[in-house]
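Asks: below are the sequence and a predicted model for it; my questions follow.
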Amino acid sequence: MDGLVPIDTVAHDAVERLLDRAFGPDRHARTAYRLREGTVAIPALSFAAVEERRLLGTIQCWPVRFAGDDGRTVPLVMVGPVAVEPDRQQGGLGRRLTAATLAAADAQGLSLMLIGDPEYYGRFFGFTGEATALWRLPGPVERHRLLARGPAVPQGAGAIEPRVTATA
């Protein structure tokens, strides 16, 4: 079972330990975790990188929505976290995981958002902050790190919230 596999084929506690090593145990205090509360990662968009039965990296995607101040609701997928074993970072594994997720999301015509480095996610994956300037999140966020891409990314003021269901 080497290569990229569905994340739900990997033990949940192994994923959690990898996330702790990659981001630290205080990661649960971050705004992104507030957005994921009460949701389940979307299986068709969440992957693990495995080599010789060792978990090397993961990417998870979560069902969120834009609740516009004008009353419209737009389903979105929140990408992340992307986690790679510290001793394997800078080797392209995170890029490979992200590319797999984006290919799956694009095949379904989904619109995506994330909190991340605009230079990296813009350059390699086409994410921008053009539509996100007036979005609100349930916690602090550096505005330039709030990014989106896809066919139905909403413009305007509104809140990003978790969706109740785990389907995109």
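Replies: Alright, I've got the coordinates. Numbering: from 1, shown residues only.

Asks: switch to C-alpha atoms for all contacts and neighbour counts from now on
Replies: Fine.

Asks: for Val74, see how far away Val82 is.
Replies: Noted for Val82: a distance of 24 Å to Val74, by Cα to Cα, to the nearest Å.

Asks: more neighbours: the two, which one.
Replies: Val82 (22 against 15; other Cα atoms under 10 Å).

Asks: doesn't that one lie inside a helix?
Replies: No: residue state for Val82 (DSSP: H, G, I helix; E, B strand; the rest coil) corresponds to strand; a helix is not indicated.

Asks: ok, structure two:
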Amino acid sequence: MIQMVPIDTIADDAVEQLLDRAFGRDRHSRTAYRLREGTQAITGLSFALVEDDALLGSIQCWPVQVDGDDGSVWPLVLVGPVAIVPERQQEGLGRRLMEAALAAAEGSPPLTLIGDPEYYGRFFGFDAAPTALWRLPGPVERRRLLARGANVPALPGVLGPRRHALA
């Protein structure tokens, strides 16, 4: 039976091996890694799926922020990576993880991610429009930089790791 558990109950090296299998060993050079540099995954929003002690998938959420060109600071939650072992993809496991993270994120700052707009827009309400003026610490396909939430800052600014604690 597949169980959803907090990701902090899974050994870090098991999660790293899963991410290597799902995204390749070169994944650390991607812009998403720069966005969460120096931060820790948000425990209450990050989950794993296990079956018979085998790790099937994981989702992690990270504290990030937009520093507006006007001096404002907007806390956000970066969703991802969502990783599923290759042999179990297309079984809806990623969707289960995403739904768990979204439910846990109710009342949190707005969410952002880098992903497929056709999938994340259609099933989870993410949209690229509010992120159009954000600058990132690396390359990104603009249509893949998505956000979701009532207070997404649709203003010019830099998206990066969160440096300020939430009050």
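Replies: Alright, I've got the coordinates. A quick note: this is a predicted structure, and the numbers were derived from the prediction, not measured.

Asks: skipping adjacent residues, who's closest to Met98 of the second structure in space?
Replies: Spatially, and ignoring its direct neighbours in sequence, Met98 of the second structure is nearest to Ile59 (7.2 Å; Cα to Cα, 6 or more residues apart in numbering).

Asks: next up, the contacts around that neighbour.
Replies: Neighbour list for Ile59 of the second structure: 7, 46-48, 79-83, 97-98, 101 [criterion: Cα atoms under 8 Å, 6 or more residues apart in numbering].

Asks: longest strand of the first structure?
Replies: strand 54-68 (DSSP state E).

Asks: mean deviation of it from the second structure?
Replies: For strand 54-68 of the first structure, the mean deviation from the second structure after alignment is 0.3 Å (mean Cα distance after the TM-score superposition for the first structure).

Asks: distance from that strand to the middle of the chain?
Replies: Remark: strand 54-68 of the first structure is offset 3 Å from the chain centroid, using Cα atoms, centre = their mean, to the nearest Å.

Asks: which parts of it are buried?
Replies: Residues of strand 54-68 of the first structure classed as buried by neighbour count (16 or more other Cα atoms under 10 Å): 55-68.

Asks: buried ones in the top helix by length along the first structure?
Replies: The single longest helix within the first structure, with elements called by DSSP state H, is helix 93-107. The neighbour-count check on helix 93-107 of the first structure (16+ other Cα under 10 Å) flags 93-95, 97-98, 100-102, 105 as buried.

Asks: just put the contacts of Ile59 of the second structure in CSV and tack on distance to Glu16 of the second structure.
Replies: Shown next, in CSV, are the contacts of Ile59 of the second structure (distance: Cα to Cα, whole Å):
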residue, distance to Glu16 of the second structure
Ile7, 12
Ser46, 14
Phe47, 14
Ala48, 12
Val79, 17
Gly80, 13
Pro81, 11
Val82, 12
Ala83, 10
Leu97, 17
Met98, 19
Ala101, 19
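
Asks: quick one, helices of the second structure?
Replies: Counting by DSSP H, the helices of the second structure are 12-23, 31-35, 93-104, 117-124.

Asks: could you dump the ones you listed into TSV and include distance to Met1 of the second structure?
Replies: Compiled in TSV, these are given as follows (distance: least, Cα to Cα, whole Å):
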stretch	distance to Met1 of the second structure
helix 12-23	19
helix 31-35	32
helix 93-104	13
helix 117-124	25
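
Asks: which among the ones you listed is found nearest to Gly157 of the second structure?
Replies: In terms of Cα to Cα, the element of the helices of the second structure nearest to Gly157 of the second structure is helix 31-35, at 13.6 Å.

Asks: mean shift of that closest one relative to the first structure?
Replies: Comparison of helix 31-35 of the second structure with the first structure after fitting gives an average deviation of 0.4 Å (mean Cα distance after the TM-score superposition for the first structure).

Asks: where does that helix end up in the first structure?
Replies: Helix 31-35 of the second structure corresponds to residues 31-35 in the first structure, going by TM-score structural alignment.

Asks: what residues does the matching stretch touch?
Replies: 27, 64, 115, 137-141, 160-162.

Asks: cross those residues against strands and list the overlap.
Replies: 64, 115, 160-162.

Asks: with distance to Thr31 of the first structure added, can I get these in a markdown table?
Replies: Output for those, formatted as a markdown table (distance: Cα to Cα, whole Å):
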| residue | distance to Thr31 of the first structure |
| --- | --- |
| Val64 | 13 |
| Ile115 | 9 |
| Ile160 | 11 |
| Glu161 | 11 |
| Pro162 | 12 |
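
Asks: between these, which is closest to Arg17 of the first structure?
Replies: Ile115 (21.4 Å).
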